[in-house]
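> I would like to see how this sequence folds:
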Amino acid sequence: MRLFNPDCYAIITANGEQIDLSAVSASTQRRLDVSFNCFLTKDSEPNEGECTYYNLSEATRNKIVKDARIEFYAGYDGEFKLVSVGDITTVKSRKPNTDWSTTIKWGDGVKKYTDVNFRKSYTEGIQLKDILSDLISSLGLSSQGVIEELSQKINGGLSVNGKTKDILNKITKDYGLEWSIQDEIVSLVQKSKPIDDDLILISQSTGLLEFPQVSEKGVDFITQLNNDIRPNKLVDIQSSNSFELRVKDEKIASSANGIRIVETVRFIGNNFGGDFVAMANCRAYNG
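Got it, this is the predicted structure:
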């Protein structure tokens, strides 16, 4: 199955004002030309996004500033879903010829990730989930994943002082957990486990564009843009190809097919006739 009429747009909130770039021109029946490249990972480093708008008005260009919030949407046939959201880190406008281009870069939760500090002492008997809840609350973000399941008590007392991100990195590593910020929500999972049990089918019938590639780093695939493909989500790859990968005569994989966990995904596209894809890397999942 192939999807048609890809389109995309951004909504930016700067200094309390919403800049809605989703409008369709009455004369052209099109939105403003824009390209995008968004990279999402399961690591704790913030996800990154970038888009370039063409021929924004001077008034609009002047309103888009660093630290503003951006939401970027993409979809087909007028049905849009969020691709990426974050705090704007840089804005650059230039006019190399007759047209203006404005490139906007952002990070998902990057301002809070970078700036927020945390200091607190805990007495013996405190549960792990309570410490993690305090840390996440200090970021001003909600959470998803396994936090309510973490009822184990820590050994002895605990005093923490420093950047919230650094404390989260240490505690999650010590207890076999992984954390990241996904769409301004802290995602907390057991190491090597998915965020939920939902399966996303990846096949020629759902938009798979090329045969998946198998390497020592896992499986890479390219599909028509599917916003549901996110880090720590489960995908079920069903490709018509079958092969065997060997490294030094040791079989690494017999096929790309099967249930896997998404490690990273890159969304690339534009609304004026180019690519509109998701490029994902994933690894085997054994349940």
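
> hey, let's count contacts and neighbours off CA atoms from now on
Will do.

> and the spatially most central residue of the chain, what does it touch?
By C-alpha atoms, centre = their mean, the chain has its centre lying nearest to residue 40, at 3.3 Å. Residues near residue 40 by C-alpha atoms under 8 Å, 6 or more residues apart in numbering: 47-48, 230-231, 264-266.

> export the residues you listed as JSON lines, with columns for neighbour count, distance to residue 71 and secondary structure.
Below are these laid out as JSON lines (neighbours: other C-alpha atoms under 10 Å; distance: C-alpha to C-alpha, whole Å; DSSP: H, G, I helix; E, B strand; the rest coil):
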{"residue": "47", "neighbour count": "25", "distance to residue 71": "13", "secondary structure": "coil"}
{"residue": "48", "neighbour count": "23", "distance to residue 71": "12", "secondary structure": "strand"}
{"residue": "230", "neighbour count": "23", "distance to residue 71": "16", "secondary structure": "coil"}
{"residue": "231", "neighbour count": "23", "distance to residue 71": "18", "secondary structure": "coil"}
{"residue": "264", "neighbour count": "21", "distance to residue 71": "20", "secondary structure": "strand"}
{"residue": "265", "neighbour count": "23", "distance to residue 71": "17", "secondary structure": "strand"}
{"residue": "266", "neighbour count": "21", "distance to residue 71": "16", "secondary structure": "strand"}
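
> and which of those residues is nearest residue 193?
Proximity of the contacts of residue 40 to residue 193, judged by C-alpha to C-alpha, is greatest for residue 231, which lies at 11.0 Å.

> this one as well, want them side by side:
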Amino acid sequence: MATTTNTDPQLTRKSDRLYTLTVGDYNKGQGIQIEDSLRITFDVSKTSDHKNNNGNSASIEIYNLNPEQERLLDSHYLEVSLYVGYRNEEGRKLLVSGNVTEQSTIKRGTDTITQLIVGDGYVNLTKARLSAMASPGQTVEDVLRIITDNMPGVSRGSIVGTNLSSPVVQGWRLSGTPKDMLDKLTKAYGLEYHVSNNVLTVTDVNGPTTKSTVLCPVISSETGMIETPFRTQKQTKLPKKDKRIRYGLQFKVLLDATLLPSTVVKLESRNINGFFRIDSVRFSGDTRGKDWYAECQCSEMNDTDVTIVSK
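Here you go, the predicted structure:
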């Protein structure tokens, strides 16, 4: 059971933290790669639906780069990947994969700090231009496939939803950026989408990526839950009696990069137990400080949302 105590399990694992940060094309000498050496901090936000925002974003601060490293970062839309994890467990897992949209350098005391603002799949979502036509009779899923084919750096993840097989009766003109078209299509057919780590995921509103709960992560004090989970009041634009409305939940755990939006977790605590779909997650970390957490906002799942297997 998770409770608030004076003992923070994070402190006992601080020396076990691992990270690898790559910016630019390091293998061709046109970028940098830092592994477990310089201090970095990060703040990463991911959400299950990108219609009302510019996609997942991250702020990464790197302390005390040398002048040559700083020079290699002087370019537009550099590709970024950040892997984080723990020693003696499953090692490093991908947390961020995207493009630098803003960059700045500041002095803070004796430190020189380079800040990178990163958009997940930013170039593929907002810089590509579509010019295509889905024929009458093709389905919503066919249109999604056309959009994905025009984002060569983005792969198809879970594409699930009740309206995916709906025919586009009058055809669908694809003109604009992939994000423009994903926004328009998913709004018209009651779907959510997000691009995380350059993988496109599409689900129903409040829907999980899979109905199976067999392999979903278990969130408990034994697996790294911090403090006590609590229910929240979800903000939604759905009508009050809409069956898709679920009550909300928030929990905090030791950082785990596999906690992604739209996936289902099993919560085990003294006051709340059950299956929950992650709506959004915020990761915060400091390789020299206390922070190394994930905070998840979730929706309750019932037996119509997922297949609950009793032991």
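
> roughly how far apart are the residue nearest to residue 2 of structure 1 when sequence neighbours are not counted and residue 221 of structure 1?
Distance criterion C-alpha to C-alpha, 6 or more residues apart in numbering; nearest residue to residue 2 of structure 1, sequence neighbours excluded, is residue 207 at 5.9 Å. For residue 207 of structure 1, the distance to residue 221 of structure 1 equals 11 Å [C-alpha to C-alpha, to the nearest Å].

> tell me where the stretch 101-250 of structure 2 has strands.
111-120, 130-134, 155-159, 172-176, 191-196, 199-204, 218-219, 225-232, 248-254 (DSSP state E, counting those that start in this stretch).

> ok, which of these comes nearest residue 16 of structure 2?
Residue 16 of structure 2 lies closest, by C-alpha to C-alpha, to one member of the strands of the stretch 101-250 of structure 2: strand 248-254, at 12.4 Å.

> that closest one vs strand 225-232, what angle?
170 degrees (axes from the mean of the first three to the mean of the last three C-alpha atoms, to 10 degrees).

> can you name the element that comes right after strand 248-254 of structure 2?
Under the assignment DSSP states H and E, the closest C-terminal helix or strand after strand 248-254 of structure 2 is strand 264-268.

> mean deviation, that following strand versus structure 1?
Once superposed with structure 1, the aligned residues differ from strand 264-268 of structure 2 by a mean of 0.8 Å; criterion: mean C-alpha distance after the TM-score superposition for structure 1.

> so that strand matches what in structure 1?
Aligned using TM-score structural alignment, strand 264-268 of structure 2 spans residues 234-238 in structure 1.

> against residue 45 of structure 1, how distant is residue 85 of structure 1?
From residue 85 of structure 1 over to residue 45 of structure 1 (counting by C-alpha to C-alpha), the distance is 14 Å.

> quick one, which of those two is more surrounded?
Higher neighbour count among residue 85 of structure 1 and residue 45: residue 85, with 25 against 18, using other C-alpha atoms under 10 Å.

> check contacts around the equivalent of that one over in structure 2.
Here residue 85 of structure 1 is matched to residue 97 in structure 2, going by TM-score structural alignment. Shown in contact with residue 97 of structure 2 (C-alpha under 8 Å, 6+ apart): 79-82, 120-121, 196-198.

> most neighbours, which of those?
Neighbour counts for those (other C-alpha under 10 Å) peak at residue 120, which has 30 neighbours.

> ok, now which ones touch the residue mapped onto that residue from structure 1?
Under the alignment (TM-score structural alignment), residue 120 of structure 2 maps onto residue 108 of structure 1. The contact partners of residue 108 of structure 1, by C-alpha under 8 Å, 6+ apart, come to 46-48, 84-87, 181-184.

> just residue 206 of structure 1 next, same as before
So residue 206 of structure 1 contacts 1-2 (C-alpha under 8 Å, 6+ apart).

> 7 Å instead, please
Residues in contact with residue 206 of structure 1 (C-alpha atoms under 7 Å, 6 or more residues apart in numbering) are residue 1.

> that one pairs with which position in structure 2?
The pairwise alignment with structure 2 assigns residue 206 of structure 1 to residue 223, based on TM-score structural alignment.

> same check on residue 96 of structure 1?
Per TM-score structural alignment, residue 96 of structure 1 is aligned with residue 108.

> ok, now which ones touch the residue lying closest to residue 162 of structure 2 once chain neighbours are set aside?
Spatial nearest neighbour of residue 162 of structure 2, excluding adjacent residues (C-alpha to C-alpha, 6+ apart): residue 204 at 6.9 Å. Residues in contact with residue 204 of structure 2 (C-alpha under 7 Å, 6+ apart) are 161-162, 190-192.

> preserved in structure 1, out of those residues?
With both residues aligned by TM-score structural alignment, their matches' C-alpha atoms under 7 Å, the contacts of the contacts of residue 204 of structure 2 that structure 1 also has are 190-192.

> how about the helices in the stretch 1-150 of structure 1?
58-63, 110-115, 128-138 (DSSP state H, counting those that start in this stretch).
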